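In: attaching a predicted model along with its sequence, questions to come.
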Amino acid sequence: MNLRRLSAIVVKEMRQMRRDRITLAMIVGIPVMQLILFGYAINLNLRGLSAGVADQANTAGSRAVVMDMVATGVIDPAVSATAPQELMERLRRGEISVGIVIPPDFERRRFDGREAVQVLVDGSDTVVQSAAIQLAQLPLVTTPTSNLKSQRTGEEQVSVVAFYNPERRSAINIVPGLIGVILTMTMVLFTGVAIVRERERGNMELLIATPVSRSELMIGKVLPYAAIGLVQTTLVLALGVWLFEVPVRGSVLDVYLASVLLVLANLTLGLLISTKAQSQFQAMQMTFFVFLPSILLSGFMFPFAGMPTIVQWLAELFPLTHFLRLIRGVMLRGAGLWELWPDVLALLAFTAVMMTLAISRFRKRLD
């Protein structure tokens, strides 16, 4: 062992890392990102769940009950409805997570000690369901039944009814999201190294000599991987239904259309990465740098409603956030894509912007 030669290699590697700005950014950026995300953005105590209220009694007592629930901070009464059916429809479309129903004979029910308040909850997210159950457990202990939990709150009987996943099975919530996670990881990585691989293998010279335009080259790179993405979607969907009995309450066509939107968004993001990276290793580094916040902030692992507002705004920039709303809405709640149009438009806009940036950055030359 020659210490002089060894020290020379160490110095050489340190100088190389200093010149590699992407690696240097990963060395500093990943621990900082994880610390901020887990310490600041990730919060398992849900607050501000979007709620709808149907107060059919409209008495001082019924308004006091609603005010007590709002005072907990768990719900944010964003919608006022006239009937429970309207709340159920909004739950199905994903516009609210919780519905508070107070019947017209609220005072009589309270006097008789019967069920006087009903909490409707989107059970497709088990964390939201747990928060709603805690909401009904204001002062005393809940006495559970099969899928209905009730207890006396003051003098009111409050019941919580969970739709779409009354058994609180984790697989029903996780498997649809896994489609998005797998597509995000693979599609961005595949196209992230696409242009770089052509350059490293010497194929770029051949492409430069052809009359293929920048747009044709970029779109041609995307389309084959789009087919691979549909194969992956089919595989995860089939295994989820077969092994875990995950329901598909909506249209299967809508499931594939939502998957196509995510695939295209991720592929164009990968193309943009490939125009920036100088090597395949750098492309993989940048892909990981994008994938980590996507999976943490999209609502797949941690509840979206528990994040600070500024973090929620940041999460809206990731395609996976919008896809999770689409796929869970279609598969678990039976909603149609046209009812979830804001997230559809968000994915289309993201794809258009990323493709435009990728095409504008790419040059058919080696320097």
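Out: Sure, I can see it.

In: when you work out contacts or count neighbours from here on, use the C-alpha atoms and nothing else.
Out: Fine.

In: for the protein, what's the longest helix?
Out: Criterion DSSP state H: the longest helix present in the chain is helix 214-244.

In: now stretch 352-362, how far from the centre of its chain.
Out: Centre-to-centre, stretch 352-362 and its host chain are 24 Å apart (C-alpha atoms, centre = their mean, to the nearest Å).

In: any buried residues in the longest helix of the chain, and which?
Out: 214, 218, 221-222, 225-226, 229-230, 232-234, 236-237, 240 (16 or more other C-alpha atoms under 10 Å).

In: repeat for stretch 144-156
Out: Here stretch 144-156 shows 149, 150, 151, 152, 153, 156 as buried, counting by 16+ other C-alpha under 10 Å.

In: report the contact partners of the last one.
Out: By C-alpha atoms under 8 Å, 6 or more residues apart in numbering, the residues touching residue 156 are 109, 110, 113, 114, 115, 116, 117.

In: please compare the first structure with the one that follows:
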Amino acid sequence: MSLQRLGAIVVKELRQLRRDRLTFAMIVGIPVMQLVLFGFAINMDVRGLNAAVLDQAQTAHSREVIAELGSSQVLNIRYQLSEPQQINSLLREGRISAALVIPADFETRLQRKNAAPLQLIVDGSDQVVQSAARQLANYPLPGWNQPPGMTLVNYYNPERLAPVNTVPGLIGVILAMTMVLFTAIALVREHERGNMEMLITTPVSPWELTIGKVLPFAGIGLVQVTVILIVGRLIFEVPVRGSLLDLYAASLLFIVASLALGIFVSTLAKSQFQAMQLAFFTFLPQILLSGFMFPFAGMPKAAQWFAEILPLTHFVRLARGIMLRAANLHELWLEMAALGLFTLIMMSIAVARVRKRLD
């Protein structure tokens, strides 16, 4: 063992790393991003759940209770309802996570103290909402000194089974990881082998080249969706309460969005290793900020705004809405529009960069 030769190899690797700017940026960027996300954006305390109130009592005491619960900051009361049917519609569309129902005999229940005076209906398709609702059910109410003060009604997942919440979001997580990674590595490999240079001499346009490259991966993505649904149904008994066609349409749009992101990554990477690094760099904020693992409502507003840019955020809402709440695409049109806009913008940028790289 020669320390001189060993030192020469170490110096050579350090110089190579210094020239590889992307790898050097990953060495610094990944820990910084994780530190910022976990320290600033990730917050396990749920705050600001979008909620509705159905006050059938309409008394001074009921209004006092509503104000008291609103001041807890757990609920963000956005809707004042007049009919019970409105609760089902708002929950199914994903516009609220909880609904507070104050019955007409509210004052009588307070006096008799033989039944919880309030009812809290929650969206059980999100485990975080379930956990926050259980805590809120024991919140001290004015005029009621014995817990629980609310009857908790869990929609869509009354048994509180974890796989029912996890599997729909896991479809997006798996697709986000595999589609970006497969596409980026495949396109970079074409550059490394010189196949892209051969395609320059053909009349194929950048748009035709890009779309032709990603179409096979779109089929692979749909196969993955099918496998996850079958395994989820057979092993974990995860239902698909909505339209299977709607679920596949939403999945296809998300797959195309992820493929467009993968193409963009391939235009930045010079090697397959760099493509893997960048794919991981795009995957990390999506899984942490999409609401799949950590409560979306607990994030700071800046983190929520950034998360709205990420395609996985919208697909998690789509998958849970269709599979668990039996929502249709018309009711979830805003999430589809956000995914479509991301796909259009990212695909345009990716194609422009493919043209630039070929030139």
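Out: Yep, that arrived. This one's a predicted model, so the numbers in the text were calculated from it and none came from an experiment.

In: any idea what the TM-score is?
Out: Once the chains are laid over each other, their TM-score by TM-score structural alignment, normalised by the length of structure 2 reads 0.96; 356 aligned residues with a C-alpha RMSD of 1.6 Å.

In: quick one on the thing from earlier: dump the buried residues of helix 214-244 of structure 1 into a markdown table; add distance to residue 144 of structure 1 as well.
Out: Below are the buried residues of helix 214-244 of structure 1 laid out as a markdown table (distance: C-alpha to C-alpha, whole Å):
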| residue | distance to residue 144 of structure 1 |
| --- | --- |
| 214 | 62 |
| 218 | 57 |
| 221 | 55 |
| 222 | 52 |
| 225 | 49 |
| 226 | 47 |
| 229 | 43 |
| 230 | 42 |
| 232 | 40 |
| 233 | 38 |
| 234 | 38 |
| 236 | 34 |
| 237 | 33 |
| 240 | 29 |
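
In: aligned partner of residue 263 of structure 1 in structure 2?
Out: For residue 263 of structure 1, the aligned residue in structure 2 is residue 255 (criterion: TM-score structural alignment).

In: apologies, that question was intended for residue 169 of structure 1.
Out: Counting by TM-score structural alignment, residue 169 of structure 1 lines up with residue 161 in structure 2.

In: how many other residues sit next to its match?
Out: Other residues lying near residue 161 of structure 2 total 15 when counted by other C-alpha atoms under 10 Å.

In: swap in residue 141 of structure 2?
Out: A count of neighbours around residue 141 of structure 2, defined by other C-alpha under 10 Å, yields 20.

In: that one contacts residue 65, doesn't it?
Out: Yes: the criterion here is C-alpha atoms under 8 Å, and residue 141 of structure 2 meets it with residue 65 at 6.6 Å.

In: ok so, going back, so what's the match of residue 169 of structure 1 up against?
Out: Counting by C-alpha under 8 Å, 6+ apart, residue 161 of structure 2 makes contact with nothing.

In: distance of it from residue 237 of structure 2?
Out: 10 Å (C-alpha to C-alpha, to the nearest Å).

In: overlap of the contact sets of the two?
Out: Residues touching both residue 161 of structure 2 and residue 237 (C-alpha under 8 Å, 6+ apart): none.

In: thinking again about what came up before, hmm, which two among the buried residues of helix 214-244 of structure 1 are most spread apart?
Out: By the measure C-alpha to C-alpha, 214 and 240 form the most distant pair in the buried residues of helix 214-244 of structure 1, at 39.3 Å.

In: and the strands in the stretch 1-150 of structure 2, which stretches?
Out: 49-55, 75-81, 98-102, 118-123, 150-155 (DSSP state E, counting those that start in this stretch).
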